[in-house]
Structures are given as structure tokens and as C-alpha cells.
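Student: I need the structure of the sequence given here:
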Amino acid sequence: MRRKGLCIVMAFVMASLVAAAGCGSKAQDNTTGGKDNVEPAAETSGSVQPDAGEEDTDSGKSEGADLTMLINADNALGGIQAVCDLAEKKMGIHVEIETRVGGSDGDNIVKTRLASGEMADICVYNSGATFAALNPEEYFIDLTDEAWMGNLDDNYLQSVTVKDKVYGIPSASMNCGVILYNKDIYDKYKLSVPKTWDEFMANCETIKKGGETALIGSLATPWTGQVIQLGDFYNVNAQDPAFAQEFQKGSAKYADTPAALRSFEKLEETIPYYNEDFLATTYDDACDKLANAEGAHWPILSYAIQNIYELYGEEAANKIGAFAVPGDSADNNGITVWIPESFYGNKNSENIEAIKQFFEFYITPEALDAYCSALLPDGPFCEKGYELPDNVYDMVKQEQSYIEAGKWGTAMEFQTSVKGADLPAICQELISGQTTAKKAAQKYDDDCLKAAVQMGLDWK
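Tutor: Predicted coordinates for the structure are as follows:
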């Protein structure tokens, strides 16, 4: 089977070429950024050609402006490009894209250009803790009082808010920490989508008794082993809403907080259900296994659907469903999301009004339709009330149901700046049976202590 090679590993191997391209350029779509401190998403076209805005209309066109945008070269540009094209047609606002490398080198470029006063009109950067560290009050346009910001979900707004001021709009759709499942296997065993962890374990047991693989492990791509632990944070927050804040201060830890420890306990409970070769299975291998019904479930970020689409097409992609990492109560069944990268306006730009006009347009249903016509989203949008197109992946519709019900929250790393670097290895040890949930939680607390000390936080 030919591989598309869409797996991006934790080594942060990024593109080294920095190229300038106009918004109408044909830059290759690769990965979606914005997973603050989480493995970047491999996002390909998985789409049709843009057809939104074909009718040439001058309604609502402004006097026009030329804007510049600095963006990670690994981002998927198809959807953004389509909205830029439509904005130029309708409002006369042209956006010229300049790409930068990703990873720590890209972070340094952003920081250097901000400090030197050479930032583009629009900066595309992470949402959450790493954005807050950029000192946004000094560099970015305050959007707090713009009426159209009310079109964005409050959970998203929190991720781009610093000292009660809001600075960004989302550049793409969200990603969700989910358990993908093969619908054919669920139909075969007459299983229902679980709303509790016990129901999920019961489904896994049924599949195992049928002689099939209940859970696909892909630990040859180490970051994938974290997804259950990280994706459980909606449930942690539901039980202990103060945990992230207390963890940031160092007064709460995973090992001694029952709701947080439960995330590691859940991971430990999955041990009997993995494929025998889970340590040798890669991200791409797991896509194959799930699409070919060689395993029933795969805990992963939702952008994996793009890889399955590229490998097997629309029919196969729509045989994959998704549900949130279940909690222990069906009454509050919700999903953990990773906020996309955001657009931030340069406070020192000569085109502040045009930037605001572009931002206002970008989050309208018309603009989102243009985005989706060029690039099918692999997760829900942060814009309130937006109706996904009919041809969106079935699993994204399932994810959207959590959003519409208000049953979603951001991942832990959007609520605290402290995240240890060794979580993938710790989770791998746990899944492999080399440690226990309690010891794994303690190891992660120790790992986070190192990170907190490096950040200058007063942790104990």
C-alpha cells in the first residue's frame, strides 16, 4: 500500500524554505497549526475546487487595501486562500501571504519581527498559552469591543484573551481529541456509541471476544499514545473546574487529584484491547487498519480523517465515526478540542481598519462556505451557529453535535502554560504495562515540575 506520509512526529521536522506568495498562489496544503503544544495536524486537500463567490459582485466592496500575512509554512492554505480571494473580489482587500518555518525557529521569527517592528499586518500564530507569552497588549490590535466578535464561541475567545482583552479570530476549524471507530464493525456487533467509559470498555470487550482488535495502538508514532489522557480533559474539568488554575499555581497535581488521575487510570484500563503490534504500528499504519476494519477504535486527533480520505476516498472516510473520550457519567458527555491557530492584527500597521474589515468578513458564513468549498474541515468551527456543508465528513457532523449542545471545552494546554515534555513516553510505558496509572501520574507531575521551574514559576 502506497503511503501518503502524512504523519508528523514529535521531532518538529519542519520546512526550511521561507517563501513569499500571494493569496492567489498555489501553495501546497500540508498541516494545520494551532495545536498549542500538541503534535501538528497533517491536513491535505481532501476537497473540491473553490466555487464559492463565483458571481462577481461589488456589493459591500471597500476602497481596497493591500495587507500582508505571516503564516507557518506547514499550514493548509487552501481554505484561507479561498476566503482571501473572495475578500478581494467583494471588498477590494488583497492579502499577500509570506510563509515562515514552524517549530521553535518559527517562534523566534515571530518574536524577532514583533520586537523589531517588522511584523506583517496579520500574524498567524498559536492560540492559548504560547500566544499569551507574546505580550499581545504591546503588539496586537484589541478586538474586544468589535460587535462581530460576538459571533465567536466563548471557549475560543478565552484562548485569545489576555488581561480581559481579546485579540484574535480563528484561522481554521478546531480539532478534537476523539476515539474514531469503524462503523462496519459497530454494525456487525450491533454496538451503540458509548456515552460512558464503562460502556466503551464493554464495547471493547465484545469486540475482543469476537476475535478482533478492539483498540488500535500506534505507538511507533509516540505522540498518539497521549490522546486518551489529553482528550479526557473535558471530563477532568467537569468534575474539578479549578484543576487547571490550581495546577498552574502548583497547588494541584495529577497524582493527588482524583479527577485528573482518572485520565491515567482510563489509559491503564485499555491495556488488554490493543493490537499485538501496537509498538510497531505507525500513524499511517493505524489509518490503514481503521479504514480496512482491522481494528474497531483508534484514539487520535480528528485530523486523521484527512489521511484516510486521501488514502481511500470519500466512501471509506464516511465509514469512520467519532465520539468523545467518555467520562464516568452519561449526563455530561462532552468533547475536548484543540483550538486552531488564530489571526492577530498588527497594532502598528497602517491598515488597522482594513484588517478589522477582513477579520469581520473571515468569520461570516459566506466566508466559511468559501473555506469549506476549497478544503473540507476535519473538525467543527468556532463560529456560533455555522451550519456545516452537506458534504462534510460524517465524523465531523458527530463532533459538531457536541459543540451545538455546548458540551465541549479546550484541552488542558489552552488553560495552563505548564506541560511536561515526557508525556508521550510516560503514556507508552503505561500502555505497555511497564508502570501503573498512579506512578505514571506522579512521573508526569515530576516532569511538569521541571517545566515550571524552567518557566520561573513558584512550584513545589
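Student: Only C-alpha atoms from now on, for both contacts and neighbour counts.
Tutor: Will do.
Student: mind listing the helices for the stretch 101-250 of the chain?
Tutor: 103-116, 129-132, 136-139, 154-159, 183-188, 197-209, 227-231, 233-239, 243-249 (DSSP state H, counting those that start in this stretch).
Student: Tell me which residues of the third one come out buried.
Tutor: In this case it means helix 136-139. 136, 139 (16 or more other CA atoms under 10 Å).
Student: next one: the fourth one
Tutor: Neighbour-count burial for helix 154-159 flags 155-159 (criterion: 16+ other CA under 10 Å).
Student: about what we covered before: now the helices of the stretch 101-250 of the chain in CSV, with distance to Gly420?
Tutor: Below are those laid out as CSV (distance: least, CA to CA, whole Å):
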stretch, distance to Gly420
helix 103-116, 16
helix 129-132, 14
helix 136-139, 24
helix 154-159, 20
helix 183-188, 35
helix 197-209, 26
helix 227-231, 12
helix 233-239, 16
helix 243-249, 12
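Student: Of all the ones you listed, which one comes closest to Ile403?
Tutor: helix 154-159 (10.4 Å; CA to CA).
Student: this one next, for a side-by-side:
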Amino acid sequence: MGKKAVSAGAFLLLSVFLMAAGCGSREQSDSSYQTAFPEPVYDWGKSTGETLVIWGIYPEMERSYIVKAFERYRSLTGNELEVVQIPKEEFEEKLFGAVEGETERPDILLSYGGTNIDIYDPDENFYDFTEAGWVEDLTDTAINQAVYNGKIIGLPHWEASVSGTIYNKEIFRKYHLEVPKTQEEFLQTCETLKNHGVIPLYMPGKEISMLLYQFPLDSVVEDISVLEGLNDGRLGYADIPQMEQIVMWYRIMAEKEYLGDNYMEDDWNGMNEAMESGRYAMMLCWDTWLYTDFEGDASRFGLMPAFMGVPQEGTFEGPNLGMFLVNKNSERLDAALNFITFLADPYNYNAAFEGIYTAPVFKNQIASISTPQYLEAESVIERHFHDSIAWLRIRGFSQMDASCILEFMESGSGMTAQDCLRNMDRLRAERMQENPVR
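Tutor: As a prediction, the model looks like this:
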């Protein structure tokens, strides 16, 4: 797992060279990585003729940079990868069965971290990479995603987006609107847009996970006492005043018709048309969506904070990163560790991420591209950025609990904000009981 040809000092010098060369902003793909990293930094050529089995949720391993990394691994090592993609609704049960010894375990797993892997008993089943040489090359955000019980449990290898509100700059210019700086200014912007016949915000209510209530919740659970209270049962959402502000924001947006008439029926498939048509001015989303899913002209859009009740000046959410974990009980453990070292080598990951729109996961990731939206809003993002904590660290958290918020938004529901939060607490408690920490 150690460095092959480049010492820690030389590795740092390479980073300094790259920054001095003006690569820090990554405004466009930079093939100078081939000059900076002309040969492997780590020693990963320790095994040949091996076949490693990798499990992941379909279709996660069809992302272009993962396909490219796998093909490069096969080509440069002579080893083979057996890629098994499992439907999302079957994944947890199948992997839990493997952990329990009911079926053969994979050598490597592609998964998200944090509480998402609690039920798989990570301390007993996944390799601890804390002492791996490549850990020093991870960005702070990547380390946050990879930590489990104080250990680096896997290698983040994913595109890193920044989430907030994407907005149509042409519409804002047409109606002389400034990017809002507070919750009050955001609501006033929505009112102005509505008065001009523009629907302020596209919210695909039929796609419940896209209510994205974790965005404001991240800032709330940065308070470790709140996070621990939620996780040990001393607190529920109904006990947290900011949560009432959050769900009331959704109610206000619905009652004032800032989401249009059909938000309950709007879904993921309508996002592209909604943003392209100009009928909607804004949408809660992540910057890279404009380059991975949007079919229109991405340059028409900017990125501003998500104003969802709290915090007062809005928020941006950091990425949720997929990472590769290794079955530490695998008969092919050495080969699996070499595979991870291969992926963590800047000689390889820059080739895989070349031309991909993403913030860097590695400090020496210079071949990917920061989105223009990120670069334009960089100073604002720095002030109002929050790592993804709620989705990653709250036990029993589920985006699908936003179904309670959706019910609360309906006119005539008779629900109070406290009713809504108690319903969310009940669903989370049931989930925690079904999937206790092992």
C-alpha cells in the first residue's frame, strides 16, 4: 500500500508545482497531469491473474469515470473484475445476507458511508484504511464521507457536486432581480416572479426524495449535541425549533403558489423541460446536474444558496460520495487492496476523471472541471457551505420521510407542523428499530 516511486516530499512538491501552474481553479480539463504524474505514484502491481468481485447498486457502476477506471485497471494489471449490479430495492437484503454468511461475499463493495452501512457491521467486515498512504491526498470533504467510527473505512471515488438553488439568470435579469441573501429576500423574489407570471420554483413532489429537506437540516445537526440527541433517542425532530421552521417553509411555498399548481404530480422526468422552458425560474438541485442530465444551455443558469427556512442566509450542501469498501475477510484481500491503491493513484484517477464536471475528491485531482456555476459563486459557497451530515450521520434518516412534509403542504390537510414532525419521528424510529446498530 506504500508509495512506489514518489516520496511524501516529492508528492507535496508536485502539488505546489500544479498550483503554481494555475491549475487550482480547474476551469477546463487539464491534461498536464500526464506531465505531473508520468508514472504511478503508488505500488499497485503486486498481483496478476486475479478476478475480483465488485457489488454495487444498479446503475451506479455505469458512470463514465468508473467504467474508465475499471477498463484502465484491467489493461494495466492484467486482472479481471466481475461487476455485479443489484437493483436498489434488493441491495440491502442481498448484502446483509452476504454479511450473515448466507451467500458468498464480494471482495469489494461500492456504497455510501456513514449510517448507510451501520447494519453491515463495518468494524468486523470492512478493511481499515486509516494508515494508507493515499489518505493524505483526500480533500476534507472526502475524508468526512469516508470516516466511520474514527476510521477511514473506504476510498471515495465519485463526482463531487455542490447543491443549492439553480436559477435562470436570463429571467433574473429580465425582471431586474438580485440573487437573494436572506430567507426574506428569497420569498420576496418568489412573489415578484409570481406577479410576472413566472413560477418561482420547480419542486417535483411526486419524486419525494427531491424535497431535499436534508439541505437545511445539515446546518442544524452541525451542533453535535443535536446530532447525538437524535441518534440516542433523547431528541426527535419535533423537539428541534429549526425543524418547525423548515417544514413551515414548504407549507408557505405551497400556500403562496410559489411551486405552481401541479407540484404534487411533477417528477424527476419533468426537471429538464421545466428548466429549459423558462416557465420556472429556480430549482433545488446540484451544480453538476446541469452537465449530466440537463439537455439545454447550462450557461443560462447560476447557483445560489438554498433558502429553506434555515439558516437565515441560506445554505449549500456538499456532496454525498460513493466509495469503495473492501471485505477484509476476502480470500483475495491483497488483490483487493491493490485495486484500491490503483484507484487512489493520481496517475490513474486523473485519467478516469479527465473532462468530468466535478469538484475534486483528491487534492491532486487536476484533470476534472469545476462547473462555471461553482466558480461564479465560489466566494458565496465558501461562506455558506455545509458538509452533508444529515443524510450521512443521522441514524434512520430517509429522504422518503419527506412524504410527511408533502402531506403537511396539502391545503385542508388539518395537520400542524408538530403533527408533521411527529410523523417523521415515528417513521425514523421504526427504521432504527428494524435496522439497529450491530
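Student: TM-score of the superposed pair?
Tutor: For these two chains in superposition, a TM-score of 0.78 is obtained (TM-score structural alignment, normalised by the length of the second structure); 397 aligned residues with a CA RMSD of 3.5 Å.
Student: about what we covered before: ok, which of the helices of the stretch 101-250 of the first structure comes nearest Gly217 of the first structure?
Tutor: helix 227-231 (10.7 Å).
Student: can you give me how far that closest one is from the chain middle?
Tutor: 13 Å (CA atoms, centre = their mean, to the nearest Å).
Student: and the two most separated of the buried residues of helix 154-159 of the first structure?
Tutor: Farthest pair in the buried residues of helix 154-159 of the first structure, by CA to CA: Asn155 and Ser159, 6.9 Å.
Student: How about Phe324 of the second structure, nearest residue that isn't a chain neighbour?
Tutor: Leu110 (4.6 Å; CA to CA, 6 or more residues apart in numbering).
Student: counterpart of that neighbour in the first structure?
Tutor: In the first structure, Leu110 of the second structure lines up with Val124, judged by TM-score structural alignment.
Student: how about the helices in the stretch 251-400 of the first structure?
Tutor: 258-269, 283-291, 304-312, 314-317, 352-362, 365-374, 394-404.
Student: Any chance of these in CSV with distance to Asp85 of the first structure and mean neighbour count as columns?
Tutor: Supplementary listing: those in CSV, determined by distance: least, CA to CA, whole Å; neighbours: other CA atoms under 10 Å:
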stretch, distance to Asp85 of the first structure, mean neighbour count
helix 258-269, 44, 20
helix 283-291, 33, 22
helix 304-312, 24, 22
helix 314-317, 27, 17
helix 352-362, 11, 19
helix 365-374, 9, 23
helix 394-404, 26, 20
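Student: Of those helices, which is nearest Gly150 of the first structure?
Tutor: Per CA to CA, nearest to Gly150 of the first structure of the helices of the stretch 251-400 of the first structure: helix 352-362, 10.6 Å.
Student: What angle do helix 365-374 and that closest one make with each other?
Tutor: Orientation of helix 352-362 of the first structure against helix 365-374 (axes from the mean of the first three to the mean of the last three CA atoms, to 10 degrees) gives an angle of 70 degrees.
Student: ranges for the strands of the stretch 351-460 of the first structure?
Tutor: Using DSSP state E, counting those that start in this stretch, the strands of the stretch 351-460 of the first structure run over 408-410.
Student: And the stretch 51-200 of the first structure, by the same measure?
Tutor: 65-72, 93-100, 122-125, 161-162, 165-166, 168-170, 175-182.
Student: can I get the ones you listed in a markdown table with mean neighbour count and distance to Ala260 of the first structure?
Tutor: As requested, the strands of the stretch 51-200 of the first structure are exported to a markdown table (neighbours: other CA atoms under 10 Å; distance: least, CA to CA, whole Å):
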| stretch | mean neighbour count | distance to Ala260 of the first structure |
| --- | --- | --- |
| strand 65-72 | 20 | 33 |
| strand 93-100 | 22 | 37 |
| strand 122-125 | 24 | 29 |
| strand 161-162 | 20 | 25 |
| strand 165-166 | 20 | 29 |
| strand 168-170 | 28 | 29 |
| strand 175-182 | 26 | 16 |
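Student: Export the helices of the stretch 251-400 of the first structure as a markdown table, with columns for distance to Glu137 of the first structure.
Tutor: Output for the helices of the stretch 251-400 of the first structure, formatted as a markdown table (distance: least, CA to CA, whole Å):
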| stretch | distance to Glu137 of the first structure |
| --- | --- |
| helix 258-269 | 33 |
| helix 283-291 | 39 |
| helix 304-312 | 36 |
| helix 314-317 | 43 |
| helix 352-362 | 15 |
| helix 365-374 | 28 |
| helix 394-404 | 30 |
